[in-house]
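[1] Sequence plus predicted model, see below.
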Amino acid sequence: MEIHEILESVKEGKISTNHAKKLLSLYSIEEVEGFVKIDFNRRKRRGIPEVIFAETKELDEIKKITKRTLEKTNSVIVSRIKKSDYPKILAFAKRLKVKIKTGKNSSSLLLYNKPIKFQGGKVGIMTAGTSDIGVAEEARLMCEAMNCKCITSYDVGVAGIQRVFPILKEMVNEEVDCIIVAAGMEGALATLVSTLVDIPIIGIPTSVGYGYGEKGIAALASMLQSCSLGLSVVNIDNGIAAGGIAANIANRAIKKNNLK
């Protein structure tokens, strides 16, 4: 429906104001200088904030999109910033006087105006090795942008399998709604975790490994072929997607619980 049709339908009593609000939210797209169309209402419609994939964008483009987004919404994630652009984006964010969350070993940033209230669900995040931390931190930033509390534990892979049990016990006791597992090499940690708990698991295969099956191919194939049910898998190194899915699951769970 076009906007005038929506308004006429409300006037004639054919649709409710709440239904009209949902339909109108689909039109909240703004073009910036002819090179980008920003979906400002994505957060309201899907619960997911705007994410700028910076790796393939020019510095000036990133700045313009960031500034316009933060004028209309509370937060934005700038992901995969080029090494040469990272300090410049940080300095730019400080000039905008917005708050900044960084990720360890990650070139992604969460920028926001008002303090983020962790009123959503809980997400557990773990990595097999230290090389997987950057990807896991991208997932954490995404979850926190979506108001989720995160419980993290890194370097708990199957090479020292005893390390995983204390943190898994903590996550179960904390009643996390979803667990993200980032793992390279053969990606075995995701399967292991999914066999031990009745919690949705999201595996992130990371581009860590040697020779045959390197760059995350072996980890991806292993996770996709897992015989353990309850494990879903995102693309190689895609912490942003894993965080968005996990936070949606967690926030949906907390919303259902609050309605009881």
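    Cool, got the structure.
[2] contacts and neighbour counts: CA atoms only from here.
    Noted.
[3] could you pull out the helices for the stretch 51-200 of the chain?
    Taking DSSP state H, counting those that start in this stretch to define them, one finds helices in the stretch 51-200 of the chain at 59-72, 86-95, 133-145, 164-173, 188-196.
[4] Buried residues, the last one. List them.
    This means helix 188-196. Using 16 or more other CA atoms under 10 Å as the burial criterion, the residues of helix 188-196 that qualify are 188-194.
[5] Indicate which one of the helices of the stretch 51-200 of the chain is closest to K21.
    helix 59-72 (17.7 Å; CA to CA).
[6] where's A218, which helix or strand?
    When secondary structure is defined by DSSP states H and E, A218 falls within helix 217-224.
[7] outside of the helix or strand following that helix, which residues touch it?
    Helices and strands here follow DSSP H and E; after helix 217-224, the next one along the chain is strand 231-233. Contacting residues not belonging to strand 231-233 are listed as 190-191, 194, 200-205, 220, 223-224 [CA atoms under 8 Å, 6 or more residues apart in numbering].
[8] Take this one as well and set it beside the first:
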Amino acid sequence: MIKKVDDFARLDVFREFRSGKPEAIFAQNKTPEQLVKIVEAFLGCKDSVLITRLNDEQIKALKSNFKDVHVNEIGKVAVVGKRAKELNEGGIECVGKIAIFTAGTSDIPVAEEAYTTARFLGLEVLKFYDVGIACLYRLLEPLKKVKEEDVDVIIAIAGMEGALPSVLAGLVDVPIIAVPTSIGYGVNLDGLTPLFSMLLSCPSGVAVVNIDNGFGASVFAYLIVKRRKA
């Protein structure tokens, strides 16, 4: 079923039923007025909606027009509706557990997009930030915790040369979802260098999503968890 919103949007409201994952709203380049109308249309069919790549003006519009809004300012992502209220009150029933690693502090905005997406999808999340390979012993405690907590999937987010996912894949027995970021000096090439590095990972068990795509990584993790728990 497609739901039209004026002449600028066509919502795929049956996506979750058809493919196991809900449609999200990509806010980039939308006006605040367009975004509000799209969210209103979604909430006419669903009880909650996830919005990514928000700017400050759009966030202000969401807070002004909707009662239940959960905003991650760092990740520039928001949830509106029933799930926002659950996130604000800490009342989500979790369907599985993942871990999110970042190589550096500069990668955290991408990680926070992944984090809120995962929470929206009902995943419990362990966060381990600034544990990149420039200082390998920083990984010791996080990897011990991953083993103890029986984590289903690891999302590994890195810029520069993007080596973190390969290191993790050689040390753990869970799927690794690698996210290259556009963080780094010149030949990082806005994320192309870590993207190629992750695609060339020597250890097996690494899947790679697009540059800065924390949202896509968490949706992929959710689908893995759903199949594992079925």
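    Looks like it arrived, so ask away. Because the structure is a prediction, the values reported are computed rather than measured.
[9] The helix holding A218 of the first structure corresponds to what range in the second structure?
    On the basis of TM-score structural alignment, helix 217-224 of the first structure is assigned to residues 192-199 in the second structure.
[10] How many residues are close by the aligned residue in the second structure for N147 of the first structure?
    Under the alignment defined by TM-score structural alignment, N147 of the first structure corresponds to G122 in the second structure. G122 of the second structure sits with 18 neighbouring residues when counted by other CA atoms under 10 Å.
[11] I figured G122 of the second structure hits G96, correct?
    Yes - contact between G122 of the second structure and G96 holds when scored by CA atoms under 8 Å: they sit 7.4 Å apart.
[12] Overlap in contacts, the two.
    Contact criterion CA under 8 Å, 6+ apart; no residue bridges G122 of the second structure and G96 by contacting each.
[13] ok but K37 of the first structure is inside a strand, no?
    Yes - if the criterion is DSSP: H, G, I helix; E, B strand; the rest coil, then K37 of the first structure is within a strand.
[14] residue in the second structure matching it?
    Aligned against the second structure - with TM-score structural alignment as the criterion - K37 of the first structure pairs with R10.
[15] Find the nearest non-adjacent residue to that match, please.
    Counting by CA to CA, 6 or more residues apart in numbering, R10 of the second structure lies nearest to K4, which is 4.4 Å off, once chain neighbours are set aside.
[16] How about residues contacting the helix or strand that contains that neighbour?
    Assigned by DSSP H and E, K4 of the second structure belongs to strand 2-5. The contact list for strand 2-5 of the second structure, computed with CA under 8 Å, 6+ apart, reads 10-14, 37-38, 41.
[17] which of those count as buried?
    The neighbour-count test (16+ other CA under 10 Å) applied to the contacts of strand 2-5 of the second structure identifies 11, 13-14, 38, 41 as buried.
[18] Give me the neighbour count for K83 of the first structure.
    Using other CA under 10 Å, K83 of the first structure is surrounded by 10 other residues.
[19] The top helix by length along the first structure versus helix 133-145: what angle between them?
    Within the first structure, and with DSSP state H defining each element, the longest helix by residue count is helix 239-259. Counting by axes from the mean of the first three to the mean of the last three CA atoms, to 10 degrees, helix 239-259 of the first structure points 30 degrees away from the direction of helix 133-145.
[20] what comes up buried for helix 239-259 of the first structure?
    239-254.
[21] I25 of the second structure pairs with which position in the first structure?
    By TM-score structural alignment, I25 of the second structure lines up with I52.
[22] neighbours of its match, just the number please.
    The burial count assigned to I52 of the first structure is 21, neighbours taken as other CA under 10 Å.
[23] so what's it closest to, chain neighbours aside?
    Nearest-residue entry for I52 of the first structure: V78, 4.7 Å, with adjacent residues in sequence omitted and distances by CA to CA, 6+ apart.
[24] Now for the equivalent of S84 of the first structure over in the second structure: which residues touch it?
    Using TM-score structural alignment, the equivalent of S84 of the first structure in the second structure is E57. Contacts here follow CA under 8 Å, 6+ apart; on that basis E57 of the second structure touches P32.
[25] nearest spatial neighbour of N55 of the second structure, skipping sequence neighbours?
    K76 (6.7 Å).
[26] mind checking what that neighbour lines up with in the first structure?
    In the first structure, the residue paired with K76 of the second structure is S107, using TM-score structural alignment.
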